[in-house]
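J.: Return atomic coordinates for the entry below.
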Amino acid sequence: MMKLWIAPAGLHVEPAQGRDAGELARIHAQGFYRGWPREEFSGFLGEPDTPVYIACDARRRIAGFALIRQAADEAELLTIAVDPKWRGKHVGRALLRAALDDLRMSPARRMFLEVDEQNAAAIRLYSGQGFTRIGARKGYYPRPDGSAATALVMARDLG
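T.: The predicted structure is shown next:
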């Protein structure tokens, strides 16, 4: 039985499939300076401890995705990306909520993530879903100009 979650704008969230790797790489490259290659997504999609959730329409056109890693009683949001034409429509929130909902059925009790300290929209998203800042990693994210951004480390209990 496939899991499905309702998302805004006629979308739904479902688990990604191996055939989605190329589209995930394309969307990721649009949102990050150093996008991950298709092969990396193919590897994640084949691992049971790295669930990937996609927001898509009825024809499986992908608007965004979230990639989680689970280890023992912890989970980490490795990345979340939304196609530029879908940004501002609460797709990221729907993806994060689906992942958090699914994690309730896992052994994970706490979830972590890193976010660029200058990404105000993402920080609002995470704060709105109960994440709080627990630390920072200076020089974590490379930038096109050769500088590096600080990552805020955030976490929340999963209940």
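J.: Please make it C-alpha for all contacts and neighbour counts, starting now.
T.: Will do.
J.: could you pull out the strands for this protein?
T.: 5-6, 12-15, 52-56, 62-71, 74-82, 110-116, 132-142, 148-157 (DSSP state E).
J.: and Gly31, which of those is closest to it?
T.: Closest to Gly31 of those, according to Cα to Cα: strand 74-82, at 6.2 Å.
J.: next one: that closest one to chain centre, how far?
T.: Distance of strand 74-82 from its chain centroid, counting by Cα atoms, centre = their mean, to the nearest Å, is 4 Å.
J.: so where's the longest helix in this protein?
T.: helix 91-103 (DSSP state H).
J.: tell me what it is packed against?
T.: Helices and strands touching helix 91-103, by 3 or more Cα pairs under 8 Å, 6 or more residues apart in numbering; DSSP states H and E, are strand 12-15, strand 52-56, strand 62-71, strand 74-82.
J.: Next, the structure of the following sequence, for comparison with the previous one:
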Amino acid sequence: MTAITFRELTPADAPATAAIELDLFADDNPWSQRAFETEFAARHTFYVGAFEGETLVGYAGLAMLGPREDPEFEVHTIGVDRAYQGRGLGRALMDQLVHAADLLDGPIFLEVRTDNVPAIRLYESYGFFILDTRKGYYQPSGADAYSMMRRRASENEGSAP
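T.: Okay, here's the model as predicted:
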């Protein structure tokens, strides 16, 4: 197996990202190639990919909302190719997103399916906690989501994984 490398995603990576997204989230309106192209090109987003050689095997995206002096962040998406799950790639990708948000000391928000226990445990290990339940959030499946939050790094001293 080739070593996994990480780099920022560009619009040229959108087809591979959309293919993984379709496989992972087919029941919940997966993002299209065009949606990823738009997200990768936006000035307020940061998307990182995990690659084995030239093959994309995971991705994660973070948006910065509000002014740079007092930002909030939102995890837009995170996904790991099924063949690479259970190898720590989700955590490695999350490390990238949390580090980016911590650089500007902003809180992070996200939504996660209430039945996605591995993801919930991962997020909790970073200090995320459940704010609320959003009934029927994911469509068309109708699955519920937890809204979760991680406080600013300056409020989380000592709680990083």
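J.: one step back: check the strands of the first structure for me and report the most buried one.
T.: strand 52-56 (a mean of 27; mean count of other Cα atoms under 10 Å).
J.: post-alignment, that strand versus the second structure, mean distance?
T.: Its aligned residues in the second structure lie a mean 0.7 Å from strand 52-56 of the first structure after superposition (mean Cα distance after the TM-score superposition for the first structure).
J.: Where does that strand end up in the second structure?
T.: Aligned using TM-score structural alignment, strand 52-56 of the first structure spans residues 47-51 in the second structure.
J.: which bit of the second structure covers the longest helix of the first structure?
T.: So helix 91-103 of the first structure sits over residues 89-101 in the second structure, by TM-score structural alignment.
J.: outside of the matching stretch, which residues touch it?
T.: 46, 48-50, 58-62, 73, 75, 78-80, 107-108, 122 (Cα atoms under 8 Å, 6 or more residues apart in numbering).
J.: residues contacting the most centrally placed residue in the second structure?
T.: Centroid-nearest residue in the second structure: Ile78, 3.2 Å away (criterion: Cα atoms, centre = their mean). Residues in contact with Ile78 of the second structure (Cα under 8 Å, 6+ apart) are 58-61, 90, 93.
J.: let's see 10 Å
T.: 21, 47-49, 58-62, 90, 93-94, 97, 119 (Cα atoms under 10 Å, 6 or more residues apart in numbering).
J.: so can I have JSON lines of the helices and strands packed on helix 91-103 of the first structure showing distance to Ala155 of the first structure?
T.: JSON lines is the format used below for those (distance: least, Cα to Cα, whole Å):
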{"stretch": "strand 12-15", "distance to Ala155 of the first structure": "23"}
{"stretch": "strand 52-56", "distance to Ala155 of the first structure": "19"}
{"stretch": "strand 62-71", "distance to Ala155 of the first structure": "13"}
{"stretch": "strand 74-82", "distance to Ala155 of the first structure": "9"}
